[in-house]
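Undergrad: Need coordinates for the following:
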Amino acid sequence: MPAATITVFEHQKLKLNQTYKGICFSDSYLKALQKYHGEKGTPFFSLIHNGVQFNEHVGVLQVGTLRIEVLPKVEHTQMDAQGSSEGSWRDLLIDMFKVVQGVEAKSNTNSFSRVKSNSILDLYFMLFLQEVEELLHRGLIKRYRTTEGNQKALKGSLRFAPHLRENLVHKERFFVRYTTYDHQHLLHQILYKTLALIQTLSSNAQLSTSVGAVLLRFPEMETITVTEATFERIPFDRKNNAYQKAIQIARLLLLNYHPDVQQGRHDVLALMFDMNALWEEFIFMTLKKAPQTYSNLRAQHPKPFWKPLQGGRSVGMKPDITYSYNGQTIVLDTKWKNIQSANPSVDDLRQLYVYHEYFDAQRVALVYPGKQDFRNGRYFNFDQSASEKECAVICLDVHPRIRVWQEEIREKIRTYLHN
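TA: Prediction:
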């Protein structure tokens, strides 16, 4: 049954019994979200009186047959001025994910490029199917595994105690331990479980057809229970390195799926992403496309900053983005919030001052989405005299066409910081 979809934006509220484009946010859906929120809470939304309020995370929450889509939105931008619809913001978010995941590089050579991903959930289903299809094309790896059980022929080693216990009547059987070299191992069991989950959750007809075709080619696996520990015990090496991307997406889907074991009607899948982290990664991948201009580009590159004298863990510094230009170090700190004409927060400015000092940076800048703007400010010394250290504030207008937007971002940062 296709999922009904309610679309909201960051920080928007969903109230009990309100109707959104003909879909009622009923008491059963609210209770399912309240149960998912639990006592420990979740960063995705907050509970309010008879409703929920979403935070800075975007993506999809699927509750039974209801899909809640949370989109980003920055007011007072070019997109906002054009009165862009939900579809425009959805398309922009999907395009940002494609840039971050490197989908465009694969799309021309993969049959799934014909599948239209009209939601973040569909996009990740498509990415997973792409990876599995590539693994099938290469050939799934085999591993040795040890099996015990009754067989009609003697092979391996005979297990005397269980053989005597179970086969006193059935003289034609042997309880043996033997080694098999086949596809039945943890990597494939995880992938198979993810394929089955996608088949259950997908409401996209093209994707449903595609996952069915992949399942026909994929060997049937034993059903396993998957937890965080399941993924932690997977060692990647040269032989299975090609599985990393597929396992990464499988982990994202399986660990964020919460089945309703009591009623079986309101299973919850939470595929939500911190918009600050996505904005940082998007800016990084955008600048990475121009390596000659933005050389030695690094994201979240840690350096030790402080260590207690009596032992214990040291504290590191991890600026969002660093790169070199004409031998100078430039540090960028990205924030997904629209400050409009206001000044940056004191905490943000302090952070950039430390980057200035510690990384011996020639230029530092705060990068926000919003109405196109550039401001340069100077720090003061302790004696209130103006220092030589400056911190720029760059606001980048949001453009509905992703490649045009990326080109504008590269050009604006180059113009503002490389003079």
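
Undergrad: C-alpha only now, for contacts and for neighbours.
TA: OK.

Undergrad: Which parts of the stretch 51-200 of the chain are strands?
TA: 51-54, 57-63, 66-71, 143-151, 157-158, 174-182 (DSSP state E, counting those that start in this stretch).

Undergrad: OK, contacts around the spatially most central residue of the chain?
TA: With distances taken as CA atoms, centre = their mean, F273 lies nearest the centre of the chain, 5.8 Å away. Listed by CA atoms under 8 Å, 6 or more residues apart in numbering, the contact set of F273 reads H57, V58, G59.

Undergrad: which among those gets closest to Y257?
TA: Distance to Y257 across those (CA to CA) is lowest for G59, with 13.9 Å.

Undergrad: one step back: okay, and the residue nearest to the centre of the chain sits in which element?
TA: Here F273, judged by DSSP states H and E, is contained in strand 268-274.

Undergrad: And this one, please, so the two structures can be compared:
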Amino acid sequence: MKQVTLREYDYLRVGQLGEKEVRGSRLAVAIPQSAFDYLEGLLEQEESKQYSDDHTLFLKRRGKRLFQVQSYVGVLQTPCGTQIEILPKISDATKEGNIQSRKILLRMLRYLKDANFKQGSDAHLHKAPMHLLELFMTYFLQEVNTLVKRGVRSDYVAKEENQAFLKGKLLINQQIRVNAVQQQRFFCAYDEYEPNRPENRLIHTALLKVSKLSQNANNQRLCRELMFVFADVPVSKNIRQDFSKCKSNRAMTHYQHPLEWCRLILNEESTVPSAGRTQTISILFPMEKIFEDYVAAMLRKRLGQEYSVSTQEQRKYLCIDPKKFQLKPDIVIRKGDECWVADTKWKMIDENEAKHGVSQSDMYQLYTYGKKYGDNCKGLFLLYPKNKSFVESIRFKFDGALWLECLPFDCEAKLKSDPVSIKSYLEGCDYI
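TA: All right, here's what the predicted structure looks like:
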């Protein structure tokens, strides 16, 4: 299997698979010419568009034969079979660091909104470390296996056939046209109860794709067993149409998670613009969104029920007459009439740099939030991932009683520990 692993903002170049060279503070990782040409085609396709869409390409051109990956994490497979794994820039670019980065990423993904990672387990990371694509396929197979144990649903399928016996309703026009000579046969219309329904067709199609991609023996074995269960179900001939026909009712609730995985595996939800290519796979997520959702989830766990935590709140406007330029702070924490506004920034800052590495535009943004939320706003926070160069909070005073606190958020902390001691700031800061 042709696999390469790199981190956010590393480079991709043409060369012998996996070769690495240092370029500044980043690594340039080599991939085959065929894989590079495929990525170049994606980039040219996106650059040639005259309009914007939901896709923000995870690559940027940094020279004639050099690409830089952006702040997206996950895995991409090219038609030639090369798998490109992109990990967050949390740990060092070593084998042990990559394992740690995968573990942290999977933990954070469980709290990503509209993504199905809540059922995942880290157990296999310790037994046999896998690349992300293999891990994602493991989660999918676990979900389908759970579905099979709860029961594969069947449905009534309308059929019209020329039979040797009368079954259902006799179609007179077809009977006269087809059986004028063979009068012993009957052209009938009837409903048959069988598992050939769109949900099962999609799962069978995804299992077939996983069987061709997986290199793990346990995954291959489980995939064969599950494909045997769906052997009487045909594969999907129109994936998008079958997704539109999927039913959502109480009898089908246990299909929800497997179908979400099917959307990812069959590229119906992808950040890569080649979403219709079923021979490839791309499961990529913006790291800024992962970090924001993870921080919000951890704050809800840490603060308890006395505080409410909302994300992307849309209550305030920069201009009030007319109401224009809506403000959308990442996180708003409320307790009664009081509130605290926080923004998450997926950026490795260095407290020893000028201005401590904090962006001036971020300061303007938080200052605006503080002013627009008025006297009810008791504090402002910028939450950055904790790293070796940023381990203690940094405080800035604006004017009056308005302060801003830059806090290091520990992504490596276990869920039952405190990833950020924000409650102590809410309950003990002198500006409350």
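
Undergrad: Which one of the strands of the stretch 51-200 of structure 1 lies nearest to A32 of structure 1?
TA: Nearest to A32 of structure 1, of all the strands of the stretch 51-200 of structure 1, is strand 57-63, at 7.1 Å by CA to CA.

Undergrad: Just the angle for that closest one relative to strand 268-274, thanks.
TA: Going by axes from the mean of the first three to the mean of the last three CA atoms, to 10 degrees, strand 57-63 of structure 1 is angled at 180 degrees with respect to strand 268-274.

Undergrad: other SSEs contacting strand 57-63 of structure 1?
TA: The helices and strands touching strand 57-63 of structure 1, judged by 3 or more CA pairs under 8 Å, 6 or more residues apart in numbering; DSSP states H and E, are helix 27-37, strand 66-71, helix 120-138, strand 268-274.

Undergrad: check the fit of the shortest one onto structure 2 and give the mean distance.
TA: For strand 66-71 of structure 1, the mean distance from the matching residues in structure 2 following superposition reads 1.1 Å, by mean CA distance after the TM-score superposition for structure 1.

Undergrad: hmm, who's touching that strand?
TA: Applying CA under 8 Å, 6+ apart, the contact partners of strand 66-71 of structure 1 are 3-10, 29, 54, 57-62, 86, 89-90, 93.

Undergrad: what does that strand correspond to over in structure 2?
TA: Using TM-score structural alignment, strand 66-71 of structure 1 corresponds to residues 82-87 of structure 2.

Undergrad: ok, now the third one?
TA: Following TM-score structural alignment, the aligned partner range for helix 120-138 of structure 1 in structure 2 is 132-150.

Undergrad: buried sites along the matching stretch?
TA: Of all the residues in stretch 132-150 of structure 2, those buried under the rule 16 or more other CA atoms under 10 Å are 132-145, 147-148.

Undergrad: Mind jotting down where the helices sit in structure 1?
TA: All helices of structure 1, identified by DSSP state H, fall at 27-37, 78-81, 86-101, 103-107, 120-138, 160-166, 186-201, 205-217, 228-232, 244-255, 275-288, 346-358, 402-417.

Undergrad: Stretch 56-70 of structure 1 spans what distance, first to last residue?
TA: End-to-end span of stretch 56-70 of structure 1 (CA to CA, to the nearest Å): 9 Å.

Undergrad: no wait, stretch 232-246 of structure 2
TA: OK, stretch 232-246 of structure 2 end separation, CA to CA: 19 Å.

Undergrad: now stretch 329-348 of structure 1
TA: In stretch 329-348 of structure 1, first residue to last residue: 19 Å (CA to CA).

Undergrad: sorry, back to before: dump the helices of structure 1 to JSON lines, plus distance to P302 of structure 1.
TA: JSON lines is the format used below for the helices of structure 1 (distance: least, CA to CA, whole Å):
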{"stretch": "helix 27-37", "distance to P302 of structure 1": "33"}
{"stretch": "helix 78-81", "distance to P302 of structure 1": "35"}
{"stretch": "helix 86-101", "distance to P302 of structure 1": "21"}
{"stretch": "helix 103-107", "distance to P302 of structure 1": "28"}
{"stretch": "helix 120-138", "distance to P302 of structure 1": "29"}
{"stretch": "helix 160-166", "distance to P302 of structure 1": "56"}
{"stretch": "helix 186-201", "distance to P302 of structure 1": "32"}
{"stretch": "helix 205-217", "distance to P302 of structure 1": "40"}
{"stretch": "helix 228-232", "distance to P302 of structure 1": "23"}
{"stretch": "helix 244-255", "distance to P302 of structure 1": "23"}
{"stretch": "helix 275-288", "distance to P302 of structure 1": "16"}
{"stretch": "helix 346-358", "distance to P302 of structure 1": "12"}
{"stretch": "helix 402-417", "distance to P302 of structure 1": "23"}
